[in-house]
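# what follows is a predicted protein model with its sequence.
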Amino acid sequence: MTDLPFDPAALDWTKGDGLLPAIVQDADTLRVLMLGYMDRDALDATRQLGQVTFFSRSKGRLWTKGEQSGHVLELVAIDADCDADTLLVLARPQGPTCHLQRPSCFPSAPGGVLAELDALVAQRARERPDGSYTTRLFDGGIRRIAQKVGEEGVETALAAVAQGDDELLGEGADLLYHLLVLLRARGLSLRDVERVLAARGG
């Protein structure tokens, strides 16, 4: 069962006739995925199953997201807001969240581009699709990837002192991409770097 940073009994279940809005956010990209409602049983089921479960007002029953499509939301964490009447659910989607086959039910919901790229790099590392440049990098090994990071770092530095903004931005994007590949080849991720930065406190 997933631990909670709050006491479920302390939530304000009376305000919405036993239902609390539950905002679901991608744990990696921070994109808002959807809004649902949870009663006490849905919250308990979510914690027990490890998959986000709502109370469906239209069906009049508990409903685990993806129970038919297979596009479940794997639970990462749950928090409550300052008024104890709304839940924030962090999850990892296993497929599109929206029934229109979009990542989010909110078509313009912003997400972290770097986090999305990191997730794609992780997928390439697992699946190694033929013809993928990222696959070739992983197959080349740590030394080759590290060499590419060095090359891109030098090219970024040269662009900063001798070229225009567009060139610098392009080289910077190449450097970040190759760094993500290098981290993943070592079993690390963008999130690990973010934790180091957070610990430094700016």
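Sure thing, it's come through.

# can we go C-alpha only for contacts and neighbour counts from here?
Fine.

# wait, what's in contact with Gly153?
Neighbour list for Gly153: Gly172, Leu175 [criterion: CA atoms under 8 Å, 6 or more residues apart in numbering].

# repeat that for 7 Å
Leu175 (CA atoms under 7 Å, 6 or more residues apart in numbering).

# run through who's touching the strand or helix carrying Arg184.
In the assignment (DSSP states H and E), Arg184 maps to helix 165-185. Residues outside helix 165-185 that contact it (CA under 7 Å, 6+ apart): 118, 121-122, 138, 142, 145-146, 148-149, 152-153, 155-156, 159-160, 189-190.

# go again using 8 Å as the cut-off
Contacts of helix 165-185 (CA under 8 Å, 6+ apart): 117-118, 121-122, 125, 134, 137-138, 141-142, 145-146, 148-149, 152-153, 155-156, 159-160, 189-190.

# show the buried residues in those residues.
117-118, 121-122, 125, 134, 137-138, 142, 145-146, 148-149, 152-153, 155-156, 159-160, 189-190 (16 or more other CA atoms under 10 Å).

# which of the contacts of helix 165-185 fall in helices?
117-118, 121-122, 125, 134, 137-138, 142, 145-146, 148-149, 152-153, 155-156, 159-160, 190 (DSSP state H).

# then this one, side by side with the first:
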Amino acid sequence: MKKLIIIIGVILAGYSSRSYAQIAAAEAVKLVVKKVIKAIDLKVQRMQNQTIWLQNAQKTIENELSKFRLNEISNWSEKQRSLYDKYYQELWKVKSTITYYQRIKDLTLKQVALVGEYQQAWRLFQSDKHFRPEEINEMQRVYLGILDASAKNLDQIMLVVNPGKTQMTDQQRLEAINQAGDRLDENYGDLKQYNNQNIILSLHRSKDLNEVKTIKNYYGLH
């Protein structure tokens, strides 16, 4: 009897240590996710500020450009025409370097949407009884991977936008932004696909039509 108690105690201790280890790992992942989201929020705020600056700069330049109708001015000397033509061309050059602000704005909104999709899905999956605790923990790890990848793509975009940190032509800069933006689009697509897969799994685990209907309503499916 004493041996049996000892054996049971050892088994329970083993389960307990594994359980504590799983909980500790889950909490560690949760903490990292929070840090990543906080970092993303800061990056998004900086990108929004950068977008506003670029938008205002573009408006200013367009206003300046509208003042010069070089071909319509007939009484200027060649020297005046040459001087203002050079200024005019410089304005166009600057204007061309900030035309990518709309792309940056779109990518900022995409990142905000990605985090929002994650937060909503994570809240719902945690309360869905069709998923085991270890499955919820695995979901968190997958989400961490997607969020971390999107944060790195934001870093790349911000690095390219800052002309003081990168030596690029305007075309190279725009191409680099588009490449990072395409990867961010992939991150968003991966997140939505993963969410859909988990919803489908929950529906498959439903016991009857009433439960299926309940789950559909729970996830806002119609």
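Structure received. Small disclaimer: the values here were computed from a predicted structure and weren't measured.

# how close are the two chains, by TM-score?
Aligned and superposed, the two chains score 0.21 in TM-score terms (TM-score structural alignment, normalised by the length of the first structure); 58 aligned residues with a CA RMSD of 3.6 Å.

# count of neighbours near Val161 of the first structure?
9 (other CA atoms under 10 Å).

# cool, and Ile200 of the second structure?
By other CA under 10 Å, 13 other residues sit near Ile200 of the second structure.

# which SSE is it in?
Going by DSSP H and E, Ile200 of the second structure is part of helix 170-204.

# now the angle from the following helix or strand past that helix to helix 170-204?
Going down the chain from helix 170-204 of the second structure, the next helix or strand is helix 209-218, by DSSP H and E. Angle, helix 209-218 of the second structure to helix 170-204, by axes from the mean of the first three to the mean of the last three CA atoms, to 10 degrees: 150 degrees.

# list the buried residues in helix 209-218 of the second structure.
Buried residues in helix 209-218 of the second structure, counted by 16+ other CA under 10 Å: Val212, Ile215, Lys216.

# out of those, which one sits closest to Phe125 of the second structure?
Distance to Phe125 of the second structure across the buried residues of helix 209-218 of the second structure (CA to CA) is lowest for Ile215, with 10.9 Å.

# tell me if I'm right that that closest one and Leu203 touch.
Yes. Between Ile215 of the second structure and Leu203 there is a contact at 6.6 Å, judged by CA atoms under 8 Å.

# show me what secondary structure element comes after the lengthiest helix in the second structure.
Looking across the second structure with DSSP H, the single longest helix is helix 2-66. Downstream of helix 2-66 of the second structure, the next assigned helix or strand under DSSP H and E is helix 78-97.

# between that next one and helix 170-204, how big is the angle?
20 degrees.

# who does helix 78-97 of the second structure touch, helix- and strand-wise?
Contact analysis of helix 78-97 of the second structure by 3 or more CA pairs under 8 Å, 6 or more residues apart in numbering; DSSP states H and E lists helix 2-66 as its packing neighbours.

# let's see that with 10 Å instead.
Packing partners of helix 78-97 of the second structure (3 or more CA pairs under 10 Å, 6 or more residues apart in numbering; DSSP states H and E): helix 2-66, helix 170-204.

# buried residues in the host helix or strand of Asp44 of the first structure, which are they?
Element membership of Asp44 of the first structure, judged by DSSP H and E, is helix 40-49. Buried residues in helix 40-49 of the first structure, counting neighbours by 16+ other CA under 10 Å, are found at Arg40, Ala42, Leu43, Asp44, Ala45, Thr46, Arg47.

# dump the residues you listed into CSV; add distance to Tyr177 of the first structure as well.
Supplementary listing: the buried residues of helix 40-49 of the first structure in CSV, determined by distance: CA to CA, whole Å:
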residue, distance to Tyr177 of the first structure
Arg40, 43
Ala42, 40
Leu43, 38
Asp44, 40
Ala45, 39
Thr46, 35
Arg47, 35
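
# now flag whichever of the residues you listed is closest to Ala80 of the first structure.
Among the buried residues of helix 40-49 of the first structure, Leu43 lies closest to Ala80 of the first structure (CA to CA), at 11.7 Å.

# from Leu168 of the first structure, how far off is the residue nearest to that closest one when sequence neighbours are not counted?
Distances taken as CA to CA, 6 or more residues apart in numbering put Thr53 closest to Leu43 of the first structure, at 7.1 Å, once the chain neighbours are dropped. Computed as CA to CA, to the nearest Å, the Thr53 of the first structure to Leu168 of the first structure distance reads 46 Å.
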